[in-house]
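Asker: generate coordinates for the sequence data below:
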Amino acid sequence: MNPATPQGNRSSTVLGRRLGSELLRLRDGSGKTQQQAAQVISATNSKIVKMEQGWVPMRDPDIRALCDFYGLEDPEQVGRLLEVARLDRERRKAKGWWVTSLTQGSLREYIAMEDVALRLRTWQLALIPGLFQTPDYMRALSVAAVSPDRISEIEKLVDVRLQRQRRLQGDEPLNIHAVIWEGALRQMIGGPQVMRQQLEHLRELAEQPNIDVQVLPFRAGVHSCGGGPFNILSFAESGALDVVHMDGLRSTNWVEGAEESAAYTDLFARTCTTSLSPYDSSRFMESIAKGMNE
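Answerer: Just a heads-up that it's a prediction; the model follows:
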């Protein structure tokens, strides 16, 4: 069964599955059975299965009782699980702007996750990250991506991305660390004027305290993240409950396991070390913009 396939009036969510996998890991580590866990919270085995697979929202008392039963005594770790459970409950009830603005379910899911995340680390090979794109850059991309019979949808797509960019401002802005391959900065999307404006906009954003931008130059040679772009979304300060998002042409893939997401975090960290510093990256982008001819 697809993990996001509705089950009755419920459906699994990325956050629910991430939280459920942590509870499953704790239960396996403690040697407890599903039946024993069910007895602790006065529930059925079926409910434990649904919790561990992310099918149902989880109550704080159930999480506390199970953590105590599994021997998890660290209050910070318990607190992180409770915070993710809270975010998941809010996520399930949310009727955000994206619900009516989009038709693609996978994109709705990602934007809903982005809306509640604390931090985003993004690696981009070919494009400027969506949260940093100017309207003209978006339009140039959309013209290439949208079929001729859907040209009228371009402004709708631009509006969706501009609404997402609101997360860069406000009282609790999204913290973003972006690493961008040099090729994305030189790709002439929309022509020299559009690209110069895009690079200047990127440099201005990088001056915000919640945004770091690094460039991986061609001269760095072989690097760790050659497999494709990805986003790491964090929902707790420690990063212990990260999920990784990879968006393909016709599919979206979520990496939700602790070991798998940690591997992407390591890839990202290693790529950062071979990239230019934020200061040098800004100067590098400036030099590329100046070299673009009409």
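
Asker: please count neighbours and contacts with C-alpha atoms only from this point.
Answerer: Noted.

Asker: how far away is residue 83 from residue 101?
Answerer: Relative to residue 101, residue 83 is positioned 28 Å away (criterion: Cα to Cα, to the nearest Å).

Asker: those two - which one has more neighbours?
Answerer: Using other Cα atoms under 10 Å, the more surrounded residue of residue 83 and residue 101 is residue 83, with 16 against 13.

Asker: what's near enough to touch that one?
Answerer: Residues in contact with residue 83 (Cα atoms under 8 Å, 6 or more residues apart in numbering) are residue 236.

Asker: in a strand, it, correct?
Answerer: No: counting by DSSP: H, G, I helix; E, B strand; the rest coil, residue 83 is not found in a strand; it is helix.

Asker: which parts of the stretch 51-200 of the chain are helices?
Answerer: Counting by DSSP state H, counting those that start in this stretch, residue ranges of the helices within the stretch 51-200 of the chain are 60-70, 75-93, 98-101, 105-116, 135-145, 154-164, 182-186, 192-205.

Asker: dump those helices to JSON lines, plus distance to residue 261.
Answerer: Listed next are the helices of the stretch 51-200 of the chain as JSON lines, based on distance: least, Cα to Cα, whole Å:
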{"stretch": "helix 60-70", "distance to residue 261": "22"}
{"stretch": "helix 75-93", "distance to residue 261": "16"}
{"stretch": "helix 98-101", "distance to residue 261": "26"}
{"stretch": "helix 105-116", "distance to residue 261": "16"}
{"stretch": "helix 135-145", "distance to residue 261": "29"}
{"stretch": "helix 154-164", "distance to residue 261": "24"}
{"stretch": "helix 182-186", "distance to residue 261": "25"}
{"stretch": "helix 192-205", "distance to residue 261": "27"}
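
Asker: nearest to residue 241, out of those helices?
Answerer: helix 75-93 (8.0 Å; Cα to Cα).

Asker: angle of the closest one against helix 105-116?
Answerer: For helix 75-93 against helix 105-116, the angle by axes from the mean of the first three to the mean of the last three Cα atoms, to 10 degrees is 130 degrees.

Asker: second chain to compare with the first, below:
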Amino acid sequence: MAAELRRLRADADLTREDVTRETAINPATLYRIETARGKPQQRTLIALLKLYGVEEPQFGELVALSQGADSQGWLRPYHSELPEEYTAYISFEAEAGNVRNYESLFVPGLLQTEDYARAVIRSVLPMASAREVEQRVQARMERQAVLDGDRPLQLWAIMDEAAIRRIVGGPEVMSTQLRHLVTAGEVPNVTIQVIPFAAGAHAGMPGSFVLMSFSGADDPEIIYIDSMAGDLFLEAEADIRRYGLLFDNLRAVALGPDDSLNLIKKAAAEMSSGEEVAE
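Answerer: The predicted model follows:
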């Protein structure tokens, strides 16, 4: 339902602000509906469908779908305690068919081990309680299910070499994480590339981003940016084109997949050697 309503709005060439102005639907309500965080009331759904110019039989089919849309997918009850932007991201990721992820400092969340994820979350959220940390770790581990199954997510992950060199959680945790990356990179639906330090300055240095594409040919792509200033979703055609070109540029600057895995193996070996010396 959420994906279809986003597609219909895009086809009608309307922004969320346009919809609010035309229907008086609260922006937060529309955001929750389009991110599968809330089920639309029937009068709200009908107002949206009329604004988007939807006709029968699709009109009746969507109303019927809404009446049976009481499930939140794989989202667990405790996810209601997570930030709304993060649960929105989880919903989008679960629907996506293809994800292109660039990370400048971290291993991508879908490729993190539990211990690495815990170390990262504790460090970047120093004010979070132990319970909040564990909730986020559990959510991150559950998210990785999208990489398995009959129709697994196609993930293309590019990292700066800083992401594999920074010792997160200590040498043992990091060496385990690097070995996990090598294993993940050998799976057909996962491609991993690393931009080496030797490449010098590059277009990805300002920050990380995720570009999500969906199975339906008409579903609009979405960009997700996580920053100190907050989470941001972009869906304008100009932004999609700009970030698509940016990802292509980073892909060209990075080492090829085989060389990238060799670099990760080398880093893992060096990390393990450091562990032995420390012992």
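
Asker: how about the longest helix seen in structure 2: buried residues?
Answerer: Secondary structure assigned by DSSP state H gives helix 257-278 as the longest helix of structure 2. Neighbour-count burial for helix 257-278 of structure 2, with 16 or more other Cα atoms under 10 Å as criterion, is recorded at 257, 260, 261, 263, 264, 265, 267, 268, 271, 272.

Asker: can you check stretch 211-223 of structure 2 too?
Answerer: Buried, per 16+ other Cα under 10 Å, within stretch 211-223 of structure 2: 211, 212, 213, 214, 219, 220, 221, 222, 223.

Asker: ok so, going back, ok, and what's touching the longest helix of structure 2?
Answerer: 164-165, 171-172, 174-176, 178-179, 181-182, 185, 191-194.

Asker: how distant is it from the center of its chain?
Answerer: A distance of 27 Å separates the centroid of the chain from that of helix 257-278 of structure 2, by Cα atoms, centre = their mean, to the nearest Å.

Asker: in which helix or strand does the aligned partner of residue 204 of structure 2 in structure 1 reside?
Answerer: Counting by TM-score structural alignment, residue 204 of structure 2 corresponds to residue 225 in structure 1. Using DSSP states H and E, residue 225 of structure 1 falls within no helix or strand.

Asker: how many neighbours does residue 106 of structure 2 have?
Answerer: So residue 106 of structure 2, with other Cα under 10 Å, has 21 neighbours.

Asker: same check, this time on residue 133 of structure 2
Answerer: 20.

Asker: correct me, but it touches residue 118?
Answerer: Yes: using Cα atoms under 8 Å, residue 133 of structure 2 is in contact with residue 118, at 7.0 Å.

Asker: thought the match of residue 204 of structure 2 was touching residue 269?
Answerer: No: applying Cα under 8 Å as the test, residue 225 of structure 1 and residue 269 come out as separate, 10.1 Å apart.

Asker: out of these two, which sits in the busier spot?
Answerer: residue 225 (17 against 14).

Asker: locate the residue nearest to that one when sequence neighbours are not counted within the secondary structure: which element?
Answerer: Of all residues not flanking residue 225 of structure 1 in the chain, residue 267 sits nearest, at 6.4 Å (Cα to Cα, 6 or more residues apart in numbering). According to DSSP H and E, residue 267 of structure 1 maps onto helix 258-274.

Asker: one more: residue 213 of structure 2?
Answerer: Here residue 213 of structure 2 is assigned to strand 209-214, by DSSP H and E.

Asker: average gap between that strand and structure 1?
Answerer: Following the fit onto structure 1, the mean deviation recorded for strand 209-214 of structure 2 is 0.5 Å by mean Cα distance after the TM-score superposition for structure 1.

Asker: now for that strand, which elements pack on it?
Answerer: Here strand 209-214 of structure 2 touches helix 84-95, strand 96-103, strand 222-227, helix 237-253, going by 3 or more Cα pairs under 8 Å, 6 or more residues apart in numbering; DSSP states H and E.

Asker: outside of that strand, which residues touch it?
Answerer: 92-93, 95-103, 219-226, 240, 243-244.

Asker: nearest to residue 251 of structure 1, of the helices of the stretch 51-200 of structure 1?
Answerer: Short answer: helix 105-116, nearest of the helices of the stretch 51-200 of structure 1 by Cα to Cα, at 7.8 Å.

Asker: structure 2: matching residues for the closest one?
Answerer: The aligned range for helix 105-116 of structure 1 is 84-95, by TM-score structural alignment.

Asker: do you know how far residue 185 of structure 1 is from residue 291 of structure 1?
Answerer: 12 Å.
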